[in-house]
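Student: kindly return the folded structure for what I paste below:
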Amino acid sequence: MTNVSEQRLMAKELLSEFQITSLENLPFRRLTNDYEKEVPLDLLCQSLHVSNRAGTNARLLMGKGQSSYYLHTNETIMAEIEAVLKIGIEKVFLQIIASDENLSTAEKIDDCRKVIEKVRGTFGNDLVIMTDPQGVCFREDLRWGVSTNEKEIDAERTLDVLIHTASSFADAGINAFITIGRVNHEVKAVREAYNRLYPGVDVYSFSTNSETSNAYIQETKYDPGLALTGQKILVGNKHEMILRALIDVAEGTQMMLQKPIESFHLVEYIRCLIEEEIALESFLSKPVVKRLIEDNNLAGDLFVDTSSLLSNLKKVKLGAYEVSGTYMIYKMLEENPSVSEKLIFSLLDEMYKGFCSAAGNSLGLLVGRNMSWYARLAKEYK
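Tutor: I've put the predicted structure just below:
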């Protein structure tokens, strides 16, 4: 019996003559030296957190020795936006926390609105301003909404606050309002309110928002269980997330922001639905999807006319939101003296390229804390 380890097989014995010959012109697996997708700098949006609340701690953004902060006051935000504009980014996502936790909900909304008014008044109409309502009803247990006497969430009153917040922020001059991704019918409520009062303001959504401990990492880093709020979709529940996205489309969202950015598979699937590479009916007829719809009685007549839904879907753009945990991972790498700045840029560039590839022609926006840093270095490293 021949010892297998003593046998020596050659490539030309195992491949065809055509394959052997082709190695002369095509020795490696790469078929092109051109990227299918580059990261469009004009679609970058810098996320900026603002709070005048006593006791808040400023945290550095990417960029050692720079004066950029993850958490700004009402004063420092102006200098930061000016710096962002000089880099060439003309879009900002303001996440505003009311200056005093003891304010009433209406007072918190007004407190946040004043920040938007000041930003709009300072920078005029050339700056694209987006906001979400996070700072209005964010609770210590990381749930969002209006509390009942039993400390639970009152869904209808929460939608009322959402409508009030969206209207107030639109009145202050925002270009787009991003729904929070936690309450049923939130897109419908805001879209209908804007149709009546502010038809020129866009509605975006965190449609596939998941219960990831990667978000709100300052709060979850010692207790990841806090991420399980009961309001968002369980990580890995792909069909539920896509179904939620389709409901938001039917209710009027104009752009879905994937949160966290790393879930490329969801964006790719939705893009395939948009481009009809996957038939909408085939997704809706999946047993797991039909069961979700029937068991929860959540869709009403939304999916009766799929041609209307598909028409709306084709108008929707796909964006990404880089959560705090993703930011912190790269920030920790930057603080490691053995890791080069160019490597960190390359890692971010690869992640952004991956998302751009998944979103394809439906790509609409990349939102994150690292965008101004990335845009500045893109001019040097690309």
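Student: CA only for contacts and neighbour counts going forward, please
Tutor: Noted.
Student: and stretch 360-377, what's buried?
Tutor: Neighbour counts using 16 or more other Cα atoms under 10 Å place 360, 362-375 of stretch 360-377 among the buried residues.
Student: can you get me the start-to-end distance on that stretch?
Tutor: 24 Å (Cα to Cα, to the nearest Å).
Student: strands of this structure, start to end?
Tutor: Assigned by DSSP state E, the strands in the chain fall at 44-51, 71-72, 91-97, 128-131, 176-179, 202-205, 255-258, 317-321, 363-368.
Student: tabulate these (a markdown table), appending distance to residue 299.
Tutor: Listed next are those as a markdown table, based on distance: least, Cα to Cα, whole Å:
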| stretch | distance to residue 299 |
| --- | --- |
| strand 44-51 | 33 |
| strand 71-72 | 39 |
| strand 91-97 | 30 |
| strand 128-131 | 27 |
| strand 176-179 | 19 |
| strand 202-205 | 18 |
| strand 255-258 | 19 |
| strand 317-321 | 22 |
| strand 363-368 | 26 |
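Student: to residue 20, which of those lies closest?
Tutor: The minimum distance between residue 20 and the strands of the chain falls on strand 363-368, with 40.6 Å, by Cα to Cα.
Student: got a list of what the spatially most central residue of the chain touches?
Tutor: In the chain, the centroid-proximal residue (Cα atoms, centre = their mean) is residue 321; its distance is 2.3 Å. Counting by Cα atoms under 8 Å, 6 or more residues apart in numbering, residue 321 touches 257, 258, 259, 260, 261, 366, 367, 368.
Student: another one to check against the first:
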Amino acid sequence: MFTTANLNRRIIFNNEAQVHKNQFSQTIDIDLDLEGVVQRPLQNLAGYFIRSVESALEYTKQLIDKGITSITYRLGGGLETDESDSYVYAPLLLNSTPNVCARFDADKILDKHVGFYTLLRESFPKGQLHITADPFGIAPNLSDGAWGARNEKGELDEEQTFLLLEKIADKYSACDVDALLTMGRVENEVEITRSVIDKNNRTTKIYAFSQNIESKAAYVYLDKLNKADSYQKILPGNISEMKIRTILDIYAGVDSIIVKPSENLHVIQFTKDYVTSPEVALLFLESILDSDIFGDRNDIRSACEKVLADRATFIKNCTRVTIGTYAVSGGYLMDKLLEDNKGKEFSFNVQNEKYRNIISIIGDRMAHIIDRSAESYFDFIEIGGASE
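Tutor: As a prediction, this is how the structure comes out:
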């Protein structure tokens, strides 16, 4: 340490942002079609596995024993394709062709999800395990990139999609999951989910991908598959739309906004600003209300006008909103490539800086940092690998 004050610019010599296991949620991907205690490697994601239900239950117990008591579950079904000789974990393949569309029904898949979450909660009671449930695998589509219920022609059906969202909210919350992710893809996701949960007096929290972008990095495990533009998500960099969606989800009654991908520190920052200083958000709405940003979406303009006319509800809702992040598979891949090239300690230090930056912004509004690397990050600390 320098002894001459004028040659030392640093003021604080300890880390203000402290990292704890209860800030994190380990991601587990599950293939409901796998039988026995089985795990399969996932291409492009070295060291990360798709697990059968039995394997996932065992792994959950191992994580809890390590002190990681929040887990995010992503469920899908397995399909063999002619495009790869290796195992393919492919919730995105559902409904991608007419034949597959005929074989998969969203309600049947939902029932399989319910069966898993029922078993999971019976095995790990509330308080022992915080369950975040991701419903993406119920109704994705590879051919057009969109999520939702389909008609007989394989086309998106608005009425059936809204009905599916109601069923997901009802059945997932009945399983007593702690949090349910809304995907930031379909209009009124949070409103529908909030209505169902409140109507049934359930305690499940709504975690929302309010600023979900059309990221190509989120699908690196689909190396040989072309990911279509869904037209359901925000274009990367379109921060004005991210702000609009954030405000509308807060007004609709979201419990936590999960920033995806987690590298979008600027998005974390404005979200924190909004929930701690609601007037900042309202001033933004006022500044754009008469602009051409809405195009022909007069319904969104009207929704923003409703927020401005009901400021008290928005401000009240802000007081309860927490913030989290979600690391996409592309982030995991970059960490692994860095580890292969520069070693585990170097990769850890990069992760450590990222996590501390996230924690420093969110502060006391922390929900969870949802990340496939949570376990390995803390394992490295506990074996004494961290240089700090």
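Student: mind telling me what the residue nearest to the centre of structure 1 corresponds to in structure 2?
Tutor: Using TM-score structural alignment as the criterion, the counterpart of residue 321 of structure 1 in structure 2 is residue 326.
Student: out of the contacts of residue 321 of structure 1, who's nearest residue 307 of structure 1?
Tutor: residue 257 (23.4 Å).
Student: so how far is residue 94 of structure 1 from that closest one?
Tutor: Per Cα to Cα, residue 257 of structure 1 is found 15 Å from residue 94 of structure 1.
Student: more neighbours: which of these two?
Tutor: residue 257 (28 against 22; other Cα atoms under 10 Å).
Student: residue 285 of structure 1 versus that one, what's the distance?
Tutor: According to Cα to Cα, residue 257 of structure 1 stands 25 Å off from residue 285 of structure 1.
Student: likewise for residue 358 of structure 1?
Tutor: 24 Å.
Student: roughly how far apart are whichever residue in structure 2 pairs up with residue 343 of structure 1 and residue 384 of structure 2?
Tutor: Superposed on structure 2 with TM-score structural alignment, residue 343 of structure 1 falls opposite residue 346. Residue 346 of structure 2 sits 14 Å away from residue 384 of structure 2, going by Cα to Cα.
Student: quick one, which of the two is more surrounded?
Tutor: More crowded of residue 346 of structure 2 and residue 384, by other Cα under 10 Å: residue 346, with 17 against 9.
Student: can you pull out the helices in the stretch 201-350 of structure 2?
Tutor: 239-252, 265-276, 278-288, 298-309, 311-318, 329-342, 344-362 (DSSP state H, counting those that start in this stretch).
Student: could you find the closest non-adjacent residue to residue 285 of structure 2?
Tutor: Using Cα to Cα, 6 or more residues apart in numbering and skipping residues adjacent in sequence, the residue nearest residue 285 of structure 2 is residue 304, 6.8 Å away.
Student: contacting residues around that neighbour?
Tutor: 244, 248, 285, 289.
Student: tell me the one of these nearest residue 38 of structure 2?
Tutor: Once Cα to Cα is applied, the member of those that ends up nearest residue 38 of structure 2 is residue 248, at 42.0 Å.
Student: aligned partner of residue 92 of structure 1 in structure 2?
Tutor: In structure 2, residue 92 of structure 1 lands on residue 71 (TM-score structural alignment).
Student: what's the local residue count around residue 341 of structure 2?
Tutor: 11.
Student: and it, how far from residue 314 of structure 2?
Tutor: 48 Å.
Student: now the helices for the stretch 51-200 of structure 1?
Tutor: Going by DSSP H, counting those that start in this stretch, the stretch 51-200 of structure 1 shows helices at 76-87, 105-123, 155-172, 186-197.
Student: quick one: the first one to strand 91-97, angle?
Tutor: What separates the directions of helix 76-87 of structure 1 and strand 91-97 is an angle of 170 degrees, with axes from the mean of the first three to the mean of the last three Cα atoms, to 10 degrees.
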